[in-house]
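Colleague: Dropping the sequence and predicted coords here.
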Amino acid sequence: VLDRVGIPDARRRARSRPHEFSGGMRQRALIAMALACAPDLLIADEPTTALDVTVQAQILDLLHTLRAETGMGLLLVTHDVGVAAESVDEVLVMRHGAAVEHGPVGTVLGTPAQEYTRELLAAVPRVDEGRGDPARPDAALADVARAGAVRGEAADAEAPDGDAPGAVASGTGVSGAVVSGGVSGPGAPGVGSSGPGASGGGPRVPAEVVLEAAGLSRVFGRGKRALLAVDDVSLTVRRGETLGIVGESGSGKTTLGRMLVGLLPPTAGEIRYAGRPHTGVDPAVQMVFQDPVSSLNPRRSVGESIADPLRARGRDEEYIRGRVRDLLERVGLEGAHYDRYPHEFSGGQRQRVGIARALAADPRVIVCDEPVSALDVTTQAQVVALLGELQRELGLALVFVAHDLAVVRRVSDRVAVMRRGRVVESGPADEVYDSPQDPYTKQLLAAVPALDPETAARRRAARREPATA
């Protein structure tokens, strides 16, 4: 079964431990485990969550091939509408535990009959929509950014912490999807033109450079085991600008982000803040981490976590509590949430806490490492809209590290594409997306799920050709 799911050298790798596999390989192993009993039905619960677009495409292609070869049925549970469009014959849309709409995938996604389904589709970021597209109103995004977390996110958004993605073996030959999102009211928006980096579509006057990296490299290990994770990367970030960094898992995105913040020292190269060379952590550059569960101490209240940068500056307790309450309200939570613990919040709300903690240091630059990777599309929209609102109010520069190319295009002024530690292509976001020059960039864009089932089928066939060559 390991060989069937595409794990190379399966006989030897069967003895490997999970930590020796990449995220995509671990997901393949889970599918193999489910296939071992030759099931008539495979239930795949968010099998591609937090995987980059190329690995996601590989997993979806694998499920499609297995279904065609074995005749088993597939029940796919996902919050990613594009994944459903690529993989299934029928769709069931759910909200608050009830079925909202059910039918053939082309009908439901092409001409939805229910308002909630239309709202869910409207919230999906599309890779062919640039930052300046007037697809969604600025006011609606701002309203969601301020109120979405408190109003409905806890009920509608992510599953509890225990509901991890996976694949479980349970008509044959038919696939269906259960799709659910977090739309909490009429007109809930997607990632629109008021997100980070939005400027109404007009050209920007060049602002001051607040962060600069020159020739950054980072090596892990020594000798034959040495791994060059980042290789001679140079970039600049200006005040009020959003720089998107995209690439597959293992391309060096997170390592680069951690060096920019000062959490990792570069093996070579230099980082400059406001024109001055700097090493170590600087309060002017903060980070919003990918996983708000592991980045918040479960034994401390969220207020105490946000207060850490203020205590490091020697502020008195009265000032700290007042400032933390202000920050909680600014990110769409309540000041009274100071004494609550991380497990009392939804995933989107915890991400807001992480943003508040980054703001506590009064930064000029925030590095966002996959800040919306495991959130449903409407919660993504709320978090990204919040970042955009804060950026406009405070003049922040953002470095937005993500593998979701559609989200990155909607939020970014400029984009850098990374592969194997190097930047293979960079430039204005619309130019990189509309006219990619590097073959790797074209490959990434071709792997983005399409909402149209016919387009998805053509892309799957095109991906299969180089795979067998």
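Modeller: Sure, I can see it.
Colleague: From here on, just use CA atoms for contacts and neighbour counts.
Modeller: Noted.
Colleague: Which other helices and strands does the strand or helix carrying residue 392 contact?
Modeller: Using DSSP states H and E, residue 392 maps to helix 377-394. Applying 3 or more C-alpha pairs under 8 Å, 6 or more residues apart in numbering; DSSP states H and E, we find helix 377-394 packed against helix 138-148, helix 347-359.
Colleague: Most tightly packed of those?
Modeller: Among the helices and strands packed on helix 377-394, helix 347-359 has the highest mean neighbour count (mean count of other C-alpha atoms under 10 Å), at a mean of 26.
Colleague: Need the residues that contact that one.
Modeller: The contact list for helix 347-359 (C-alpha atoms under 8 Å, 6 or more residues apart in numbering) reads 149, 153-154, 157-158, 286-289, 291-293, 296, 302, 305-307, 309, 327-328, 330-333, 342, 366, 371, 375, 379-380, 383.
Colleague: A further structure is provided below for comparison with the first:
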Amino acid sequence: MTANPTTSGPLLAIRDLRIGFGARTQVHIGELDVRAGEIVGLAGESGAGKSLTGLSVLGLSQRSGATVTGSITLDGVELVGAPEARLRRLRGGTMALIPQNPSSAFNPVLRVGTTVRRALRLHGDSRATARRRAVEAVTKVRLEEQHLERYPHQLSGGQLQRVAIALGLALGARLLIADEPTSALDVTVQDEICGLLRSLRDDEGVSALFVSHDLAVLGSTCDRIAVMRDGRILEDRPAVDLVTAPHHDYTRELLAAVPRLRGGSDA
């Protein structure tokens, strides 16, 4: 797999990030970067702090009562302590969440295309422009225009995940926060979604922070993988190096739990 990171600074830069509840610090990350055109995996068991880190990038962890300190910059813009209005603009533009359960992203009584077009209209598009951009986005995720006119229950889990990704692309997202985006899908569809993320990286220059407990999925998709345990990063290395010669015993344990790393195939 070949990333195309720029030679300038990282698109996403995390420095001395601390996320806590009350007096207890749940996450402390000294440094983590995602460059343009790079997929970075965040691996670890349940409770390691992976999803909490992703939510903090989106400015959403505070809604659950978390205290966030340190620095998270997106394309040079500081997110920690940023006004909610700024975070909303960034969530609807520069970055987007790809959820674990894609059906949760869509109103069950609306056609999925209506949801996508409404989001675009809220960000200033005319009706005609919103329709055109919605069609362009689903084409990029290898769906047909007709899929936009279906209700969520009429689409498979993999198709819904593609529409969720299309929504982020339509809004112009350069960074996808993918929170266990394949865990609810069967193995074949997992490979299709991973192949799609690789294609978007290579063809569109889209970056992703890919949160998952599954090192098989991360190893076949990511350029780099950071392994988390108890809220801290134990090692952060190129994916191929990490899965073939891990430095930390905990990483070896995670790899030992995987029967074999599935080879990726484009969707």
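Modeller: Looks like it arrived, so ask away. Being a predicted model, the structure only gives us computed values, none of them experimental.
Colleague: Tell me how the two chains score on TM-score.
Modeller: Their TM-score after superposition, calculated using TM-score structural alignment, normalised by the length of structure 2, is reported as 0.86; 248 aligned residues with a C-alpha RMSD of 2.1 Å.
Colleague: Take the helices and strands packed on helix 377-394 of structure 1 and lay them out in a markdown table including distance to residue 230 of structure 1.
Modeller: Listed next are those as a markdown table, based on distance: least, C-alpha to C-alpha, whole Å:
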| stretch | distance to residue 230 of structure 1 |
| --- | --- |
| helix 138-148 | 34 |
| helix 347-359 | 25 |
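Colleague: Tell me which of those helices lies nearest to residue 465 of structure 1.
Modeller: Nearest to residue 465 of structure 1, of all those, is helix 347-359, at 38.7 Å by C-alpha to C-alpha.
Colleague: Can I take it that residue 271 of structure 1 is in a strand?
Modeller: Yes: remark: residue 271 of structure 1 belongs to a strand, assigned using DSSP: H, G, I helix; E, B strand; the rest coil.
Colleague: and it, how many residues sit next to it?
Modeller: Residues lying near residue 271 of structure 1 (other C-alpha atoms under 10 Å) number 26.
Colleague: Can you tell me the closest non-neighbouring residue to the counterpart of it in structure 2?
Modeller: Using TM-score structural alignment, the partner of residue 271 of structure 1 in structure 2 is residue 72. Leaving aside its chain neighbours, residue 72 of structure 2 sits nearest to residue 14 (4.6 Å; criterion: C-alpha to C-alpha, 6 or more residues apart in numbering).
Colleague: Need the counterpart of the one you found in structure 1.
Modeller: Aligned by TM-score structural alignment, residue 14 of structure 2 pairs with residue 213 of structure 1.
Colleague: Which SSE is immediately downstream of the helix or strand containing that match?
Modeller: Assigned by DSSP H and E, residue 213 of structure 1 falls within strand 209-220. Downstream of strand 209-220 of structure 1, the first helix or strand assigned by DSSP H and E is strand 227-238.
Colleague: What helices and strands are in contact with that following strand?
Modeller: If contacts are counted by 3+ C-alpha pairs under 8 Å, 6+ apart, strand 227-238 of structure 1 sits against strand 209-220, helix 253-261, strand 397-401, strand 422-428.
Colleague: Hmm, residue 29 and the residue nearest to residue 72 of structure 2 touching each other?
Modeller: Yes: between residue 14 of structure 2 and residue 29 there is a contact under C-alpha atoms under 8 Å: 7.5 Å.
Colleague: post-alignment, the helix holding residue 392 of structure 1 versus structure 2, mean distance?
Modeller: Compared with structure 2 after the fit, helix 377-394 of structure 1 shows a mean deviation of 1.5 Å (mean C-alpha distance after the TM-score superposition for structure 1).
Colleague: matching residues in structure 2 for that helix?
Modeller: Helix 377-394 of structure 1 lines up with residues 187-204 of structure 2 when matched by TM-score structural alignment.
Colleague: Also stretch 314-322 of structure 1?
Modeller: Residues 124-132 of structure 2 are where stretch 314-322 of structure 1 lands when matched by TM-score structural alignment.
Colleague: Not counting that stretch itself, show me its contacts.
Modeller: Applying C-alpha under 8 Å, 6+ apart, the contact partners of stretch 124-132 of structure 2 are 117, 118, 120, 121.
Colleague: quick one on the thing from earlier: only the buried residues of the match of helix 377-394 of structure 1, if you could.
Modeller: 189-202 (16 or more other C-alpha atoms under 10 Å).
Colleague: ok, residues contacting it?
Modeller: Under the contact criterion C-alpha under 8 Å, 6+ apart, stretch 187-204 of structure 2 has outside partners 1-4, 37-39, 141, 158, 161-162, 182-183, 206-207, 217, 220-221, 264-267.
Colleague: With that, I have no additional questions.
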